Every structure is written in C-alpha cells, then in structure tokens.
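Participant: Got a sequence here, can you build the structure:
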Amino acid sequence: MDIGTMLGILGSGFLVTLQIFFLTLVGSLPLGIVVAFGRMSKFKPLALLVRFYISIMRGTPLMLQMFFIYFAPYYIFGIELSTESKFSATIVAFIINYAAYFAEIYRSGIQSVPKGQLEAAQVLGYSRVQTFTKIVLPQVVKRILPAMANEIITLVKDTSLAFAIGVGEMFSSAKALVASQVSMLPFVFAAIFYWVFNFVVEVILNRVEKKMNYYHD
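Facilitator: So this is what the prediction gives:
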C-alpha cells in the first residue's frame, strides 16, 4: 500500500476523531456549568447526588464507562446493538465524563472570586445576573483557562479510546493498517496527526488566554 492511500485511510479516521472531539465539547462544556451549580447548590440532596455523579465519573475509567453505556441497553432492555449505537455510546460517555471534570474546574473558578466583590455588587444594586455576567464570569473564565486547556488537550488524546468498542476513529485505522501492512509507519503518521491537532488546539487556547489579559487580578 502506498503512503497516499495510507494517509487517506488515516484521514478518514481523523474525521471521526474530530467529530468525537467537537461533539464532546459542545455537550460537556454547557453540561459542566449545570453540574457545577448543582454541586454548589444549597439543596443538600441535589448537591450530594451531583457529588456522587462526579465521584463516579472521575473515579472510574472512561473506557469502562463507554462499555457500560454501550452494552447496558442490550443487557437491561434487550435492545439490539448497531454500528450507530457504538458512536452514540462513545459520545454520551465522553460528554458525561468530561462534564464532571469541567464542573469541578468551573466550581473552583467561581468559588475563587472573593466574597467581598459579590457584596460590593449588591451594595451597588447589581442583580444576581448582572453580578455573575459582569463581575464573576470575566474573572472565572480567566482563572480556569489553563485548567480547561489541559482537559481539552487530554480530550484530543482520549478520543483514541473509542477504538475499544469498535468506533473507526484514527487510532483504530492506524491499528488496522499496522496489522495489515506489518509496518509501524501508520502509528508514526497517527502520532503526527495527534501532535499537529494538539498543537493547533494549544495555539488557539493560548490566543484566547492572551485576549483575557485585559483583566488583571
């Protein structure tokens, strides 16, 4: 097999990797905010339930969570498994897993804002929404960006775990090519794909962080 064909196959797998990456971010970033507020809720049963969810998501392997979500419909409800269900299970597992991590990052950022600033906002007549959007949010975003960047870069690499339930992302493609061509070259090309992707993500996140420098602690 020539290198062009090999790169074409890896490129097709990379498109699936991109889908997993972007769909996970689209789902987990907003869900993480909801989870963070649930975690900080003054309603104790809700706060304890969310803490338990976060503990499970962070305390068990993502691969195990994928297997559970993929096979649970069959073993519990007798629903037949399909190729589409593999991809759906992957996305759901990634979203609920990363939402737990993002929630803790959000929570730490929100709780790092001095209470004195919130009290000052109340004195000035700010509503809760105005206080959050104009005072809390700008500081939180700036403070959590480094931690968020680390998680997002980790997500790029974690997409390779989807091969475990048969999703045809880039690592799956590389693994199949290595077996069929008896060559390590597909792994080398896959590593380059991942590195370039991570480099682009890192550059974008660094630019966002620099734009947030208008705010100084």
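
Participant: CA only for contacts and neighbour counts going forward, please
Facilitator: Will do.

Participant: Can you report how many residues lie near the spatially closest residue to residue 57 that is not a sequence neighbour?
Facilitator: For residue 57, ignoring the flanking residues on the chain, the nearest one in space by Cα to Cα, 6 or more residues apart in numbering is residue 97 at 5.3 Å. Residue 97 has 24 neighbours, counted by other Cα atoms under 10 Å.

Participant: Over to residue 45?
Facilitator: Around residue 45 sit 11 other residues, with neighbours defined as other Cα under 10 Å.

Participant: Residue 116 now?
Facilitator: Residue 116: 9 neighbours (other Cα under 10 Å).

Participant: Mind telling me what element it is part of?
Facilitator: Assigned by DSSP states H and E, residue 116 belongs to helix 115-123.

Participant: Now do the helix or strand harbouring the residue nearest to residue 57: which elements does it pack against?
Facilitator: Using DSSP H and E, residue 97 sits within helix 83-111. In this structure, helix 83-111 packs against helix 3-39, helix 44-59, helix 62-77, helix 137-158, with contacts taken as 3 or more Cα pairs under 8 Å, 6 or more residues apart in numbering; DSSP states H and E.

Participant: Could you pull out the buried residues of it?
Facilitator: Neighbour-count burial for helix 83-111, counted by 16 or more other Cα atoms under 10 Å, picks out 85-107, 109-110.

Participant: Would you do the same for the sequence below? I want to compare the two.
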Amino acid sequence: MENVLANFDLVLKAFWLTIQLALLSGLVALVLGTLLAAMRVGPISVLRGVAATYVTLVRNTPLLVMCIFVFVAAPNLGLFVGMPFLLKGTIAVGLYTAPFIAEAIRSGVNAVHLGQAEAARAIGMTFGQNMRYVVLPQAFRASVPPLASTLIAMTKNTSVVAVFGLMEATARMRDFVNKNSDDTMLIFLVFAIGYVILVELISFAAYGLERRWKAAR
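Facilitator: Coordinates of the predicted model:
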C-alpha cells in the first residue's frame, strides 16, 4: 500500500486517462448512436437495413473482439496506422457503444407522440427537420435514464483496452498488483473507489439533467 501512496500521481494520471477515454468514446458513441437511431426510424429502407445490421452485429459481439479489430486487424488492412493508442481505444469503445446508445434513443423516439411528427410533416418540415427540431429533443429527454446506464457501462468497459497497452486505471492497478502482491485487496479497493466516483459523477449529472428537463416542461 505504501507503494500506491508513494506513487499516487500515477494513480491520478491513470484515472485521468480513463476519463479522457470515456469522454471521447462517449462523444463518438452519442454522435454515431444518434445517427443510427435516425436511420432506423427513417423512411429509407436501405439505411434502416444498414443501421439494423450494424446494431445487431455489434451488440452481439464482445468488446474485446472490437478492440482486436481496431488495434490488430485494422492496421494490417492499412487503417489506423500510426494512430495513438488513446484514439484507437476511443474508436473501439465508441463504435462498440454506439448501437446501445442508438437503441436507447430509439426507445425515446418511440415515446414521442406520433401526432407531433405528423403535425411537423403537415407544415412542410422534411424528415431531417422533423427529427432535429421536434422528435430528437423530446427523445433525448425520455432517454436520459437508459443513456446514463449505457454511459456508465461504457466507462467500466474502458478497462478492456488495458489489454492492449493503454496505461489507464485498470492497467495501472494490474501494475501495482504485480509489484505488491501482498496488498492485492487494498490496491483493488483504491481503484474500485476511483471507478465508483466516476460512475457516481455520471449518475449525478444524469439525475440533474433529468430534473432540469422535467422542470422545464
């Protein structure tokens, strides 16, 4: 335990890397997930099929497989060559999380009363305008709890990229355990508390956002 306390700056750096990975991956997942949700409820059958296929395939694939593709297979195909590990991890976790975001948003879209979309079409709005100004703002409000759960799961899933050499929190924890096997439980406890703090911050932000939007109705 003395080794952890003496090198607590390394612990903070590891969690800062985890936060960066979670923020960047969350941004990728939210953008791509919103696009996939719009495609799935859109009028173009080809786009619906593409989005549904992507969602089905990725949701039924382990995150480790996605990471192997991004870190190992893709460079052999000429993709992501020379890219920093942080960006590779962001792509892997973001691409994996996007389908779960899409399904959460799609459930919110389905919660919006059909009459509102029909009214928007009646005044001449295109599908894109309808989604942007009428449907999606309400869908996001309805989707806050499942979105928060998905982002919490994504934050914990960032630990998988430790396998590929990114020295985030889980990788740093493993390093400390390898050097101090007698203090394994205490080291686990320190890093577990760090993850609990991150998860609670997401939960607190989601709760505050949900209350704010309810008050604005």
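
Participant: Next, the TM-score between them, please.
Facilitator: Scored against TM-score structural alignment, normalised by the length of the first structure, the superposed chains reach a TM-score of 0.87; 213 aligned residues with a Cα RMSD of 2.4 Å.

Participant: Using a markdown table, lay out the helices and strands packed on helix 83-111 of the first structure together with distance to residue 205 of the first structure.
Facilitator: Listed next are these as a markdown table, based on distance: least, Cα to Cα, whole Å:
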| stretch | distance to residue 205 of the first structure |
| --- | --- |
| helix 3-39 | 14 |
| helix 44-59 | 24 |
| helix 62-77 | 24 |
| helix 137-158 | 6 |
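
Participant: closest to residue 177 of the first structure out of those helices?
Facilitator: Smallest distance to residue 177 of the first structure across these (Cα to Cα): 7.7 Å, for helix 3-39.

Participant: Give me the mean deviation of that closest one from the second structure.
Facilitator: Once fitted to the second structure, helix 3-39 of the first structure is off its aligned match by 1.4 Å on average (mean Cα distance after the TM-score superposition for the first structure).

Participant: Which strands or helices does that helix pack on?
Facilitator: Helix 3-39 of the first structure packs on helix 44-59, helix 83-111, helix 170-181, helix 185-211, going by 3+ Cα pairs under 8 Å, 6+ apart.

Participant: right, and those helices - which one's nearest residue 147 of the first structure?
Facilitator: Each of those has some distance to residue 147 of the first structure by Cα to Cα; the shortest is helix 83-111, at 7.0 Å.

Participant: Would you mind giving the orientation angle of that closest one with respect to helix 62-77?
Facilitator: With axes from the mean of the first three to the mean of the last three Cα atoms, to 10 degrees defining the directions, helix 83-111 of the first structure sits at 120 degrees from helix 62-77.

Participant: Just checking, which helix or strand succeeds the helix holding residue 116 of the first structure along the chain?
Facilitator: Following helix 115-123 of the first structure in sequence order, the next helix or strand is helix 128-131 (DSSP H and E).

Participant: Pull out the buried positions in that following helix.
Facilitator: residue 131.

Participant: List of residues touching it?
Facilitator: Helix 128-131 of the first structure has contacts (Cα atoms under 8 Å, 6 or more residues apart in numbering) with 118, 121, 122.

Participant: returning to what we had before: relative to residue 13 of the first structure, how far out is the residue nearest to residue 57 of the first structure?
Facilitator: 23 Å (Cα to Cα, to the nearest Å).

Participant: repeat for residue 46 of the first structure
Facilitator: 40 Å.

Participant: Could you check which of those two has the larger neighbour count?
Facilitator: Each of residue 46 of the first structure and residue 13 has its neighbours counted (other Cα under 10 Å); residue 13 has more, 20 against 15.

Participant: residue nearest the centroid of the second structure?
Facilitator: The residue lying closest to the centre of the second structure (Cα atoms, centre = their mean) is residue 26, at 3.9 Å.

Participant: The nearest residue to that residue once chain neighbours are set aside and residue 39 of the second structure, how far apart?
Facilitator: Closest residue in space to residue 26 of the second structure, ignoring its immediate chain neighbours: residue 94 at 6.3 Å, by Cα to Cα, 6+ apart. Counting by Cα to Cα, the separation of residue 94 of the second structure from residue 39 of the second structure is 18 Å.

Participant: quick one on the thing from earlier: any chance of the contacts of helix 128-131 of the first structure in a markdown table, with neighbour count and distance to residue 171 of the first structure too?
Facilitator: Below are the contacts of helix 128-131 of the first structure laid out as a markdown table (neighbours: other Cα atoms under 10 Å; distance: Cα to Cα, whole Å):
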| residue | neighbour count | distance to residue 171 of the first structure |
| --- | --- | --- |
| 118 | 17 | 48 |
| 121 | 18 | 51 |
| 122 | 14 | 53 |
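
Participant: Can you tell me which of those lies closest to residue 199 of the first structure?
Facilitator: Closest to residue 199 of the first structure, out of all of the contacts of helix 128-131 of the first structure and judged by Cα to Cα, is residue 118, at 37.8 Å.

Participant: which residues touch that closest one?
Facilitator: Residue 118 of the first structure neighbours (Cα under 8 Å, 6+ apart): 131, 135.

Participant: before we move on, what about residue 105 of the second structure?
Facilitator: Neighbours of residue 105 of the second structure in contact, by Cα under 8 Å, 6+ apart: 33, 34, 37, 139, 140, 143, 147.

Participant: Count residues in the vicinity of the fourth one, would you?
Facilitator: The tally of other residues near residue 139 of the second structure (other Cα under 10 Å) stands at 20.
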